[in-house]
Each structure stands twice: as C-alpha cells, then as structure tokens.
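*Asks:* show me the folded form of this:
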Amino acid sequence: MSFFSLFFFFFSLPILTTLSSPYPYDTSYRIDCGGQRNFTNTFNESWIGDTFYSGGVMGLVAEPHRFTQQQERTLRFFPISSGKKNCYILRVPNGRYYIRVFTIYDNYDGELHSPSFDVSVEGTVVFSWRSPWPEDVSRDGAYSDLFAGVSDGEADICFYSIATDPPVIGSLEVIEVDPLSYDSTVIGEEFLLVNYGRLTCGSGNQGSGFSNDSDKFGRAWQSDSGFRVVDTSDSSFRVLSTRRNIVSTDQRPNYFPMHLYQTAVTARKGLEYELVVDAKLDYLLWFHFAEINEVVNKAGQRVFDVFINQRNVGRIDIFKQVGSFAALNWHYTVRNLSSTVLSVKLVPVVGPPLICGLENYALVPKDMSTVPDQVIAMRALKESLRVPDRMGWNGDPCAPSSWDAWEGVTCHPKKDKSALVVSQIDLGSQGLKGYVSEQINLLSNLVSLNLTSNSLEGTLPLGLGQKTLVRFYVRFWYQSVMKSIQGLLAENQRTNKEVWGRFVEKSQTLETPPLEIDEGLCYGRGENMGLMKDSHRGYFSTPVVGRGRGKEVDNGGDRKSAPSQELPRQPTIGSSGPRLKTGITNTNPVPYAPNHVLKYKDSGDFEAAQWSMTPWSLEKGLHDYL
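*Replies:* As a prediction, the model looks like this:
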C-alpha cells in the first residue's frame, strides 16, 4: 500500500531587537519522584519532593552513585496492588504545557526484569515501554517530552500496567508555555507534539539537566552528532561558533534560546540527518538557522535546498531573509509518513549549507476524553462507594480509549465521536462499604449497574438511570432501600426499560429495623413495572415464611420441588406488613428459598401454588418468564 506525503512549510520572520521578552508564565513543577525533600540542583532548578501521585511506592535505583542529578536517583513504582492505572494529577491553569518524564529501571527491585507499561498525558497514550528495554536505557534511564494542552484545570500523567508489571517514573516536569507556541493556531489543540528529536548543531547537550544554558520552556537540546550522516569524503565539514548576540531570540511565542543559534555546522557537499520515527504519523519539523559567518554579508552568497525523504520542499537564503546574526526558524509538516526513517538533507545551491538546530515532533491526535459531567459523577462514586486503590480508579474514567481505564467500568464513544460516556459499571463482590452518590444521576448513558454482594448503605437516588438504565443489580442493608426501589420502579414506569435489584437486610423482625431481606430479586418491564396488574409478567421475591421445608408446587403444569432445607425464622408479611406496591399484600405465608422467584396472580396476592423454583441468572435474567 502506498502513502502520499504532503509537505507544508512556513518562515518565521524575526522582530529585529536584542531585548528579550519578559516571560509571563509562572506555573512550573519539577517533581523528584520517590524523593522526600525539596532541593535546588546544580543548574539552579528548584525541585520538590514526591507529591500529586495516586498511589505506588518509593524506590531507589540500584547504583545511585552513577547518577549526577539527585532527581535521577530515586523513583516511584506502581505495583499491581495499586491498580492497573495510576496517575500524577496536578492542578494547573488551563493552557499549554511542556511535560518531561525521566524513566529509569536500573534493577531497583533486584528482579532483572524491566517492566512493560504505557504512559498517557491528558488521556492520550504517548509512550510505550516494552520489556526488555535496551541495556543502556535500563541502566542509565531516558528522558521523554512533549507539548500538550490542558483544558480542565488538571494535568494528568498516567501509567498503565501491562500484565502485572509495575510502571516506574524517575522524575516529572510540568512547565507552562506560550499557548501560541509551535504554530498551535494552525496545527490546532487536538494534537500533542511528542518529541522525536530536538538537536543543537555543533555543540554538546544543552538545557535542562545538561547545562546552565537557560531555556524558558525547560527544553533540553541534544547534540546532533549522533544523528548526522558523516560523509568521509567531505573534508570541508566545519563547526562554527560565535559569542555575539543573536537577535530575535527568547521571543514570543517560542522563546528559542540564544545559545541555540550561537553554534552551527556547515559542509561544502551538504548535510544529512536521519531521524528514527514511527510510520503512519504526521511529523512537524522545525529548522533553526542563523548566519554567524561574517564572510557572508549579502543575499545569494549562501543558498541551499531542503530535501525530506528525497523530495525538495524549499530553498533557504538566510541573509536574504533576516540578515546576519539573526535567528530564522522555518517549519513544515510531513503527512502520512510511510517509512520509519525521516531523512533530512541540506543540498548546496550556492556555498555550503548551514544549520543551527532541528526539532522533530510527532503530531499525535488527542484521544477522546470522558464527558465532564460524567467525570464528576464517577469521582463522586469513587468517594461514596469507597472504591479500593487496587481497582485503579485514577485520572479520566474512560481515557485512553485503548485502556481498560477504570476496572469494572465500560465506556463507549458518543454518536458524534466527540467524547466518551460511561455505559456499564460492574462492582459486584468488591467489598464496598459506602453508599450510592446522588451524582450517579449524571451518568445519562448508563445502561447497566451491578453492585451485588457489597455492604452498602443508604437509599438509591430517585432518578437513577431513568432515561437509559436497562439492568440494575444491587444489595443494600438499610430498610430505606425498599422505599427507594419503589420510587425507582415508579420513576422507570415511563421509560419502558428493565430494572433488576438484589437486596440484603439484617434483622429478625419487622418491628426492629433494618428489615432482613435475603437474596431478594426485583424485576420489572415496560409500563407494568414490578408487580403487574393485568399480566403474569411481573415478579418479586421476598422472604415470607416461618420455619418449614420445601414442598411441591404447581408451576404452570410443571411440577418442581423446592430445595429441602431448614429455613430461619422469618416474619410473616401480611396486611399490616410493608406494602411493596399499593394493593399488593400477602396473608398466606409460603415456603421461601433464596435466589428463587415468586410469581403473582392477577389478583396481586401471594399464593404458594404460583411460585416458580427456577434459579435466577445474571446472564439469563428473567427472560424465560416473559
């Protein structure tokens, strides 16, 4: 299959001034993951001890003496007991951010097994680590960075375990940058810019963590020497440098540092770079030029063409466009790249080509996020139900869409593909001990809710799933749940939907609440919810017996036997007992067997001859009876 590559390029002409613009953004966090105290490093950067994490455990690299930076010696890892998904969540102003992660293994756990895991930023998967890591990366660690927008007041950096491997992180930096940086108005906020190479030409590593050279965005610049294709037959290769000021640096919106333009490389036969990339993505390449050779003093003396994967995409004459000792940056986008190597060549037209720096960013489409109201609802449920850490309820409930983000939660996209919504919640047998928050009513797309076999309390919100809920499984232990179920059924009569419920109460008498209802089942459908008036389609089971054994009953021509068992003493529900629905009472006690279904006559009275002994199944529901 062939792919078309479309190229877009732009010139950024400088404002000719030697004054640096004041930097108006002051939100920045540098977190020493696993570290316990604040400090200032040798490059005068302020770091804070580990904070803003959802779970995990502090750790120490196996050989801390090999790391010169304090923030590289400690780490945080997330064992599976902390859940599959864990996050750092930072409260920040809405805007655009530079996010940088240091990842290190160094056999901190003595297992000699580098872990497999994914990393997401703002709900989009950006980094994937798979075991085994390259030996040097496992031992020395690696920095990864990107630019992303934040629109909900929280910067979410999340980690997802593959199999049962514990994700790890050594340090985290989140720095606010200009919202117009890197041509965001043209590219749009629907992309994250993931760094696939940020090179400074003719110098060593510069910027954060490498040198005292300042960069207002906190960017680190890597030497180009490992990416440059060397032509051994060209003895004209030279490194140029200057101490003169370069105009149009440290300016809005990109604040490119002056030191980037004070070195350059040049060669008479041309220059070539090979950048390793992932296929089928779009890439934004950003070139940096400055004419720092005093010999070139007029237009036309240094002219060269730029080729990307053997295609000529533009012609550069630095002096003609900005003069000497002035910064020129130029960028273009490669669409639908079909190869895993991005080749960049500067081919001479007049004089030798020259370059100061090169950046390459993958344009990663932002994944869908959960509808904001449903995020509020799910976080409220997390608190009210006291969901344990092991379930990984951290960050966005549904994003990234490729993850099983929150255990027990199923999501799907809205019809217009603009966001994700919660459709199912299955929290059966999770040992929950809280209550159902009223915010659950914000889950307007919820069709199935399972809260069985938990020790919950309180009432059910009246509007629960009134528009969409099809299946509902729940156990409670307060008497008030009976009233809430009645309200729920009444509310759902207008929706032509189905509702299930299972309950647990703890008492021996009606007079001493809470009432005991053991393994009960409530079912309804359409306008004839719960106990039907004019149909045999309604069912409700509840303990209504005293001590006794099962007996044969008539079930529509089929004769079945109730399980023979000693039943605990239960109260008789009669005319003075609780009314499950107006006009529905039972004056004739009948044998009761848990997990079975009572069938009612049109008259609405309980009769022993009318109950079915077929066990209820979550999979099968009650459809056999309909």
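
*Asks:* contacts and neighbour counts: CA atoms only from here.
*Replies:* Noted.

*Asks:* which SSE is the nearest residue to Phe127 once chain neighbours are set aside in?
*Replies:* Of all residues not flanking Phe127 in the chain, Val119 sits nearest, at 5.1 Å (Cα to Cα, 6 or more residues apart in numbering). Assessed by DSSP states H and E, Val119 sits inside strand 117-121.

*Asks:* what are the ranges of the helices in this structure?
*Replies:* 135-140, 184-187, 318-322, 372-384, 480-492 (DSSP state H).

*Asks:* off-centre distance for the last one?
*Replies:* This means helix 480-492. How far helix 480-492 lies from its chain's middle: 36 Å, per Cα atoms, centre = their mean, to the nearest Å.

*Asks:* tell me the contacts of Asp224?
*Replies:* The contact partners of Asp224, taken as Cα atoms under 8 Å, 6 or more residues apart in numbering, are Leu199, Thr200, Cys201, Gly202, Ser203.

*Asks:* here's the other one to compare against:
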Amino acid sequence: MKILNRFLLLLIITLAFLQSVQPQDQSGFISLDCGLVPKDTTYTEKTTNITYTSDGNYIDSGVVGRINDTLMTQFQQQTWNLRSFPEGQRNCYSFNLTRNRKYLIRGTFVYGNYDGLNQLPSFDLHIGPTKWTPVSIRGVGNASIHEIIHVLSQDLLQVCLVKTGETTPFISSLELRPLNNNTYVTQSGSLMRFARVYFSPTPSFLRYDEDIHDRIWMPYIDEKTTSLSTDLPVDTSNSYNVPQLAAKSAMIPENASQNLNLEWTLDDITAQSYIYMHFAEIQNLEANETREFDITYNGGLRWFTFFSPPKLSITTVYNPRPVSSPNGKFNFTFAMTGNSTLPPLINGLEIYKVLDFPQLETDQDEVSAMMNIKTTYGLSRKISWQGDVCAPQSYRWEGVNCSYPDSEPPLIISLNLTASELTGTITHKISKLTRLRELDLSNNDISGEIPAFFADMKLLTLINLSGNPKLNRTVPDSLQQRIESKSLTLL
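*Replies:* Presented below is the predicted three-dimensional model:
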C-alpha cells in the first residue's frame, strides 16, 4: 500500500473524473479562493457546487497572482488564483469562530509559475504559534494539499504562512469544515491527514457533496486484491458519515483463502498515529456463509478480534490511544477466523499523525484587546502584527513584550507604539491589557483626554504620552494619586 505515501500529491490533479452534483447544505463551510478579487466576489465551483469567496476579508497582507493559463484546465477553479507574501516573515489568516469546535482545515497550494521565475517555493504552515507542516512544491504543475483536524482552543483561529528560506510563501485556497466533536477524538493534539482511501477500481476522487464534510477520498486497489460493490444503500449514519460510494464498495484479497494485508510507512518514525477503519457487509450472505476475521498489526499485535461487519451498515473501528512504530512502518493483517467461510473486507481507511501543541496561545482577552487596538488605530500596515501576539517569541508583534509563565498563556507586559502615526483618542481597549507594566504612545497625533482608567491598571508603572501636541494634558485625580504615590510615572 505504498501508494498512500504519494497521496497528497495526487488529490487535486486531473479532477475531471468528478461529476457535477446537486447543492447540499454548506452551513459552517468557509471556502476561500485566495487572491480572488474584488474581495466581495463569490462563485460556485462547477464540479462540487461549493461556493467560494475571496480571502480578502480574512487577511491584511499579500499580493494576488494567477497561475499560468495553460495549467488551468488541470485544476479546479479555486486554485487558479493565489496570494503570495513577499513581505514579512509571518503572514496570517484570522477567523472568528467558536472555541472547542472541531474543524477540518485544508490548505491547497498550486504554484503554476505565477511569478514567471520557475522557482519552486518551500515554506512552513502554522496553526496559531505552532508549526503545522512544511510545504514543498514539487513541480510547476503539481498541487500540494495539507489537512488537519483541529479543536479550537480559542474563539480566534489563525492560519499562518511562514517564510523559511529565499522563496516566497503563497496559498491557493483555504477551506474550513466543521466536524462532529464526537469524532476523531484524541488524547492530545490535532490530527494531520496522512491518507484517506476507499477501495474501488473506479479512478474517481470523492469529496463534497458525496462527503457531507468535504473530506477527500482517494480510490485504491492493489494487485493482490479485488473489489466488491453493491447497488443497495448502506447505512452510514454513524458519527463519521462515510460517503455512500465508499460504503458501497470494499476490498478483499484476490485469493479468498489468503489474508488481507495493508501496509504503509510514515515519514516521521517518531509520529503517533490514529487509524480509522470503516466496515460494512455489502454482500448478501447465504445461511451457511459467515464473514469473521481478526485484525493484527506489526507482527501480531492485537487490534480487533472476531469482527463481523454489520450488514449494509457502516461500523468504524479505531484506536482510542495513539500508536507508533519504531521504524514508521505499519503492516496490518486481516485474517479469517476458524468460523469464517468468507475472506475479510474493508470499505474505507483513514490514517492520521498526531500534532501536539506545546506552545500556548496568548491569553484570548489580551488578543482581543490587541486586535481592537490594531483596528482602532489602523495598524494593519505593521506587517508583524499578524498571528499570535506573543508566540512564538521569534514572531512576537513589533513593539510588544510578553511574559511567559510556566503552563499558562503568555501575557502582554509592555506596548510601545511610539511614532506609529496614531490619531484619535486613547482607546479604552488598552485597559483590557491587565498585566501591562509599560505603555509608550509618544510622538503621535493623539487628541482628547488622558483617560482615568489608567489609574485602575494596577501593574502599570510607566506611561509615555509625550510628543502628542493635541492631547489635553490634564491628569485625572485618580491617576494623579498614583503619580504622587510613586507607583506610576507619567511622561
């Protein structure tokens, strides 16, 4: 089953096999055509009927581009445009969602020689402050697709492209799909898709609306196996909602007396894995026929015993705890029991690698405050003001210092916006930075009053408001008391 190792490179290429479908509910879908202009543009992609919108409302930076015209017929429409990031080390998309919700997040990258340089880019992709995956483009006309199943720790999700060398990061499309929180449960971390296959000789990829969650399934049959299929509907109403076309086909060994074997190799030998196997009996068994098998892996380790797939109904078998292999290799054996008269079968397989998130995100209340400060003063021009405010430390926002308490989210302790062309009054959102010790708003064009809320910021010890000629320098009484007690200095 080594073909699984090439899975990501094949998904989007030659999708002419996909047929037009009738629209279904896309509630909760976020489908971004990156670089689509103008930013209020929407369209329906003809092979999936997915509605795509511009990414312009989710990011403040980047340059729009378009792949070479000669390549467009090979790809779906959402990959014709792209957004590249020649400036800044980290550029991030921001989504206001709901914490603790589970999403499938998919980034698609088609270089298409958009810049005329014929120079294949490589860069990193991050979720918040944590590296998700490297992205390496292997050919001008190749696609790279990366998926992760991720539970939000905050209401704000940030997907970032990070420059790691001389080439320019870019992205073609970014898609978010809500999932049932009772599925793909892990002890820790998120799940990076390694492979998702169904067992059919028909060379057709499946995605929405065959799959209501818009997961992409790749067909697979090898030379030592054969396939079964049925025209009868299969009950797929368990939490995983396997597509009907996947449920209605299955793989069995070519020699019915032999075991069924599946094998793959992970590129990271230290990786922890979760494996989801989907089964349904799709043959009409006679009274004297039985299908029952044991599942073992890597030399006899027990996975499941005496398993009989239910008739025309999907059951999903998975490991509740992550598994690993010392050399990254997995070999699963499906062997008939002594009671069985029929060979083992399998309808669908999903393989994921665990990605842990050791770096905590900045406190959400403080992030919200900083996003409001950014909007109030029009600071989108600050290229570093993207992604997590404090983490990782190497990408901390310009003018911001943070504390990093053990096992707790980072906190903002100083904010320096000197000479940042600030106008208007001093925003009350600054008061939400409850751990702030130093604030520098000097040499701007701030007007209005010095706010009294500064007196209530108990950790604040230094405020610099000098160089703001329009500012009324009258000091509120409560703030004057802090100054006189020498707990705070006002410049």
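
*Asks:* follow-up on the earlier one: mind listing what the aligned residue in the second structure for the residue nearest to Phe127 of the first structure touches?
*Replies:* When the second structure is aligned by TM-score structural alignment, Val119 of the first structure is paired with Leu125. Counting by Cα under 8 Å, 6+ apart, Leu125 of the second structure makes contact with Lys131, Trp132, Thr133, Pro134, Val135, Val159, Cys160, Leu161, Val162.

*Asks:* ok, of the residues you listed, which one's closest to Ser407 of the second structure?
*Replies:* Lys131 (18.8 Å; Cα to Cα).

*Asks:* could you find the closest non-adjacent residue to that closest one?
*Replies:* Leu125 (6.1 Å).

*Asks:* aligned counterpart of Asp282 of the first structure in the second structure, please.
*Replies:* Superposed on the second structure with TM-score structural alignment, Asp282 of the first structure falls opposite Gln272.

*Asks:* roughly how far apart are that match and Leu191 of the second structure?
*Replies:* Distance, Gln272 of the second structure to Leu191 of the second structure, using Cα to Cα, to the nearest Å: 10 Å.

*Asks:* comparing the two, which residue is more hemmed in?
*Replies:* For Gln272 of the second structure versus Leu191, the count of surrounding residues by other Cα atoms under 10 Å is larger for Leu191: 24 against 19.

*Asks:* quick check, the more buried one in contact with Phe357.
*Replies:* No - Leu191 of the second structure is not in contact with Phe357 according to Cα atoms under 8 Å; the separation is 11.1 Å.

*Asks:* overlap in contacts, the two.
*Replies:* With Cα under 8 Å, 6+ apart, Leu191 of the second structure and Phe357 have no common neighbours.

*Asks:* for the residue nearest the centre of the second structure, give me its contacts.
*Replies:* Nearest to the geometric centre of the second structure sits Ile105, at 3.3 Å (Cα atoms, centre = their mean). Contact analysis of Ile105 of the second structure by Cα under 8 Å, 6+ apart lists Glu147, Ile148, Ile149, His150, Leu174, Glu175, Leu176, Arg177.

*Asks:* what residue in the first structure is paired with it?
*Replies:* By TM-score structural alignment, Ile105 of the second structure lines up with Ile99.

*Asks:* what about stretch 443-451 of the second structure, distance to the chain center?
*Replies:* In terms of Cα atoms, centre = their mean, the centre of stretch 443-451 of the second structure is found 41 Å from the chain centre.

*Asks:* could you do stretch 317-331 of the second structure as well?
*Replies:* Centroid separation for stretch 317-331 of the second structure versus its chain: 22 Å, with Cα atoms, centre = their mean.

*Asks:* and it, how far apart are its ends?
*Replies:* 16 Å.

*Asks:* got it, and stretch 435-446 of the first structure?
*Replies:* 18 Å.
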